[in-house]
Structures are given as C-alpha cells and as structure tokens.
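[1] need a structure here:
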Amino acid sequence: MPPTLRQRRLGVELRKLRERAGLTSTAAAARLGFQQARMSMIEAGRYAVSADRVRAMASSYSCADHKLVNALTEMTGGRTRGWWDAYAEFLPPALLDLAELEHHATRLRVALAIHIPGLLQTVDHARVLFQGVVPPPMAYQVEHRLSYRMKRQVVIQGERPIPYTAIIHEAALRMQVGGAATARGQLEHLLKMGELDNVTLRVLPFGSGAFPSTGQPIDYASGPLPQLDTVQLDAHHGCEFLDAEAELAKYRTVLDRLEANSLDPAASKEFIYHLVRNA
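    Next comes the predicted model:
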C-alpha cells in the first residue's frame, strides 16, 4: 500500500532537518546505525518510524526546535486509520489523503470562485455536481463520492469541530446548480452553517474587483506549526498538495487579500439572506 500524504510529509520534514544539518543520507544513516536504503525509505514515507526514532534523528541533526520535534513525533506510527479507509477501493488515494489532512488540521481556510465549498454543500447540490462529471460516472460511483463528501463534513460539524473560514465568490452563490429549489436549499444551508461558532462565511461580491488568484479552489489546512501547513488545490486531474515554504507563504497572502476584499461575516450573512429572499 502506498504511503499516505501524512507519511510522506513526515519523511519530507525529516529530510529537511538532515539537509539543514549538512548531512548526506549516507552519513546520517551511518550516525544513526542503519543502512542508507532505510534512510531513503524513511524520507520517502515508506518506512514507519517511532517517536523515539524521530527524536534520535532530530538530536543527531542538532535540531533544537522542540515544538517541531514534538509535532513530528505526533505524525509517527504508520497509517492513520480513519473512516476514509472504507473508501480505499472506490476513490483515488488523493481523496483519502484529503480526508486525513482535514482530520489532523487545526484550522481550515478555503476560497472558491465558482463553487460552494465541499464541506458546506448539501446532498442535493453535491449529487448534481457529481452527476455532471466528465466522463459520466456510474450511479454507484456518484453515491460513493456523495457519501464520502458528506462524511468529510464531520471536521466542522462533529464532536471536535475545528475553525473553518470559507471565502465564497458571489458567482458561486448565484449559480442555479440543480435548479431553483436545490439552489435555494443550498443557500439556506449556508446560512445555517454560518451560525456555527467555528464557521466563518465571507462573501466576495462582484464589486470587489479583480480576484487575486487564478480562481482555482484553495484549501489551506493549518498544522500544529506554520511550517507543517498544507495547501490543497483542485484541478481537473485531481488533488494537488503543496507544502514548500514559499508556496505556503504565497497562498497565505492570497487568502489574506481575499479576506480583506470580502464582506465581513455579518454583512456576508445578510448578503446570502438577500439572495434567499429573492430566489
């Protein structure tokens, strides 16, 4: 079974620590008392490491960032078993990685120009979207995707909801996905979700001017430390995950600009309510 996004990320961070110490993988492996092949497997996320091993590696690399080391130890122990594993036979691995990423996130910020965020979609709205995928999916494939999307929503509606900020362009709010009744139901659902203490809705109206990005959906998942954040971008070919420091800084800036150009939460709710009244 291929390593998950979380396993790969742990390997990447351990490699960064080694490189900052100025060590080759061969030299680092010799210091730690195992073969270079194992080091390569660890840094590729293909070999599970224990918390004690991570601490030993960090010590060997003279890493004095105890918060980072502690955060990395929390990522050890092999694959995280979660509800998403039940979909392994039906969905691409990247979607399972997305669910795992959201499960471990401390905060989520999303921005969309022409779609309602997946974690805020109704069943009827999501079904219409899945049925319109090219090439057309089989009925059972639609139901698998639909079930998966609804279960993802546990991160903002479950027993341990995390802070969630959604920046939604007016274009997405005005699209009649599934017809007038489905569209109205989706808007009403947004208002309901906006009442949750952990959910913040911000509308980016047409009058706000240029959209400071390509319009590609952005999903920013905060980790226990800023350097462990992850950006997920949607594309026609699937999910793309970014974690380089420059990329994280770029998308934090993009989201900050989008928030600055959007309506505040109270005005955003009033904007959506106005759309519902006139639907």
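[2] rest of the way, CA atoms for contacts and neighbours
    OK.
[3] then residue 108 would be within a strand, right?
    Yes - membership of residue 108 in a strand is supported by DSSP: H, G, I helix; E, B strand; the rest coil.
[4] that one against residue 167, yeah?
    No - with contact defined as Cα atoms under 8 Å, residue 108 does not reach residue 167; the gap is 11.2 Å.
[5] this one as well, want them side by side:
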Amino acid sequence: MRTNPTGRQLRFGTELRKLRERAGLTSTEAGQLMGIKQTQVSNMEAGRVGVSAERVHTLASHYDCMDRALVQALSDMTAQRVRGWWEEYREILPGSLIDLAEMEHHAIRLTAGITAHVPGLLQIHDHAREVFRQVVPELSPPDIEHRLSFRIKRQAVLFNDSPTPYRAVIHEAALRMQFGGPAVTKKQLRHILDMSEHKHIAVQVIPFAAGAYPGSGQSILYARGAVPQLDTVHLDQSHGSALLDAEAQLDKYRVLLERMTDLALGPHASREFIHDIAQDL
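    This is a model prediction of the structure:
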C-alpha cells in the first residue's frame, strides 16, 4: 500500500470517488456491489492502492456512468504508471514540484498565463538561476542547482518526439523584469522569440496599454487532460504551489485565460513587441 500517493494518483482516486458520489452510493454500498471491503474502496479513492483498467470499467458499470470518454481516460491512466525522470528529485524537492512535472508530462495541451515572471518552460538557464536566488527564505547553493536542473528537465515536454502544444500569455511586466541584468534579459527574450517560431508553441503578450484584466495577480498553468474532467490548474504562489481540479475552479480559470488571450496581442505582433523590448536593452 502506498503511504505517499503522488498528485496524479490522488487525482485518479478523487475521480473514482466523484463517480461513486454521482451514483448516490456510500463507500460501503460500493464495496458490497464489488464484493470487497469498504476499506478497499476508501483506499482506492485515496490513491493508496493501484486499480486495474478492468476494475475501472467494472466500477463505472456499477456506478451507471455513461460517459465513455471519461471512463476510457481513467482506464488509460492505470496503464501510465511510468517512473518518470522527476522521481529522482522526490527526496530533494517539494512534492508540489514533482506533481507539477508529472502533470505537465501527461497533459495533452498546456496554457500559461503569467504576469511577473517568464514561464518556467521558457526560461533559460541564467534567468532561472537568478529567479531561484531571489526565493525567500534563501535557498542554499545545492538547492538552487537542484531546482535549476529540475526546471530545465521539465522543458523536455516541448522538445520530445511528440511535443505538447503550448500557449504562453505573458504580461509586458514579465518581459521587462531584468533577472540577471540586461545581457541575460536580452538572451532570455531572444530565446522566447526562437521558441515562438515552433509550430506547437504560441506566445502572446499583454502590453501595459491593455490595462487591468482578471487574474492579473496570478501565475496560472492550465493542463488539459484527455477529457475536460481531467483538466488541472497549477497556481504558483509565494507560499507554494497548488493544484486545482474542482469543476467550478476549472471553469473559472478557463474563463480567465480566455480573457487574457483576448486582451493579448496576436502571435506575430507579440514577436515584434518582444523584439522591440530586446532592442532597447
């Protein structure tokens, strides 16, 4: 039995619980239908034990779930028990960062809305190092190096054989923030321009002139799952990160990102905007 389920394992169990609750069944009643103990149902829903694809379909049948796409997506999750590269950092970095990397790895599409920082997936080495130097409480040199290597490895989702489609909506403030000084900032902006040339990557800028907009104080990463019910929102905050998956929360952040995208310049105009900022440095 797992003592520390990963964020993905917890999410899988949560979705099983939602199916049961929609069916109006208690965990005891579900166990009776399955011929298992109530504790086993609870352990499945808490991510503490593995669940086979066959059992997912059996549970869905008992719960009268007619959403075939959701059931298949949950079934597919049982076959994706890979030990990812992020596991080597599990004893070194906060669990929330490990869950973020795993979420990005399994997402079918990623959308970021950023106000004050360049998105982590687009940061160059020198920029990221300076970001970590500003963390409070201060990180030790080894901790900075661990976080730096972890951040760079996360970027593989944009470079592998089947790169994840990615859209970054970045406020002008993040582009003008000089982490590491003018030379590093210019190099960082050039990198964003280079990345935006890839077909699977779209970068849009919200200029200061666009004025106020909802969600302006947050750094948002929206990870789209195989079905909308499996979408996840990652919020990066000063006191730590958070993963959100409640239906109302997902609806809220879809709207926020849609509004940010509508306010932003188009991809071509954004590249010209970034180029002009770099030229001024």
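[6] TM-score of the superposed pair?
    Once superposed, chain against chain, the TM-score is 0.98 (TM-score structural alignment, normalised by the length of structure 1); 279 aligned residues with a Cα RMSD of 1.1 Å.
[7] looking at residue 108 and residue 167 of structure 1, which one has more neighbours?
    Neighbour count, other Cα atoms under 10 Å: between residue 108 of structure 1 and residue 167, residue 167 has more, with 25 against 22.
[8] and the strands in structure 2?
    Remark: strands assigned in structure 2 by DSSP state E are 109-114, 166-171, 201-206, 219-224, 232-237, 240-244.
[9] the last one packs against which elements?
    By that I understand strand 240-244 of structure 2. helix 95-106, strand 232-237 (3 or more Cα pairs under 8 Å, 6 or more residues apart in numbering; DSSP states H and E).
[10] could I get the full set of helices for the stretch 51-200 of structure 1?
    Secondary structure of the stretch 51-200 of structure 1 by DSSP state H, counting those that start in this stretch: the helices cover 51-60, 66-73, 93-104, 123-131, 139-152, 154-157, 170-174, 180-194.
[11] what's the shortest one aligned against in structure 2?
    The alignment of helix 154-157 of structure 1 onto structure 2 (TM-score structural alignment) covers residues 156-159.
[12] how about that stretch: buried residues?
    The neighbour-count check on stretch 156-159 of structure 2 (16 or more other Cα atoms under 10 Å) flags 157-158 as buried.
[13] what does stretch 62-75 of structure 1 give?
    So stretch 62-75 of structure 1, judged by 16+ other Cα under 10 Å, has buried residues 63, 68-69, 72-73, 75.
[14] again with stretch 102-120 of structure 2
    Neighbour-count burial for stretch 102-120 of structure 2 flags 102-119 (criterion: 16+ other Cα under 10 Å).
[15] over to stretch 241-252 of structure 2?
    Of all the residues in stretch 241-252 of structure 2, those buried under the rule 16+ other Cα under 10 Å are 243-245, 250.
[16] picking up where we left off before, so for residue 29 of structure 2, which of the strands of structure 2 sits nearest?
    strand 240-244 (28.5 Å; Cα to Cα).
[17] which residue range of structure 1 does that closest one align onto?
    Using TM-score structural alignment, the partner range for strand 240-244 of structure 2 is residues 238-242.
[18] list of residues touching the matching stretch?
    If you take Cα atoms under 8 Å, 6 or more residues apart in numbering as the criterion, stretch 238-242 of structure 1 is touched by 94-95, 230-234, 248.
[19] swap in 7 Å and give it another go.
    The contact list for stretch 238-242 of structure 1 (Cα atoms under 7 Å, 6 or more residues apart in numbering) reads 94, 230-234.
[20] most surrounded residue in the residues you listed?
    The most neighbours of any of those, using other Cα under 10 Å, belong to residue 230, which has 25 neighbours.
[21] please look at that residue and residue 246 and confirm they touch.
    No - counting by Cα atoms under 7 Å, residue 230 of structure 1 stays clear of residue 246, with 11.7 Å between them.
[22] report the contact partners of residue 182 of structure 1.
    With Cα under 7 Å, 6+ apart, residue 182 of structure 1 has these contacts: 124-125.
[23] quick check, residue 51 of structure 1 in contact with residue 75.
    No - applying Cα under 7 Å, one finds residue 51 of structure 1 not in contact with residue 75, separated by 8.3 Å.
[24] what sits against the counterpart of residue 111 of structure 1 in structure 2?
    Mapped onto structure 2 by TM-score structural alignment, residue 111 of structure 1 lines up with residue 113. The contact partners of residue 113 of structure 2, taken as Cα under 7 Å, 6+ apart, are 168-170, 219-221, 257.
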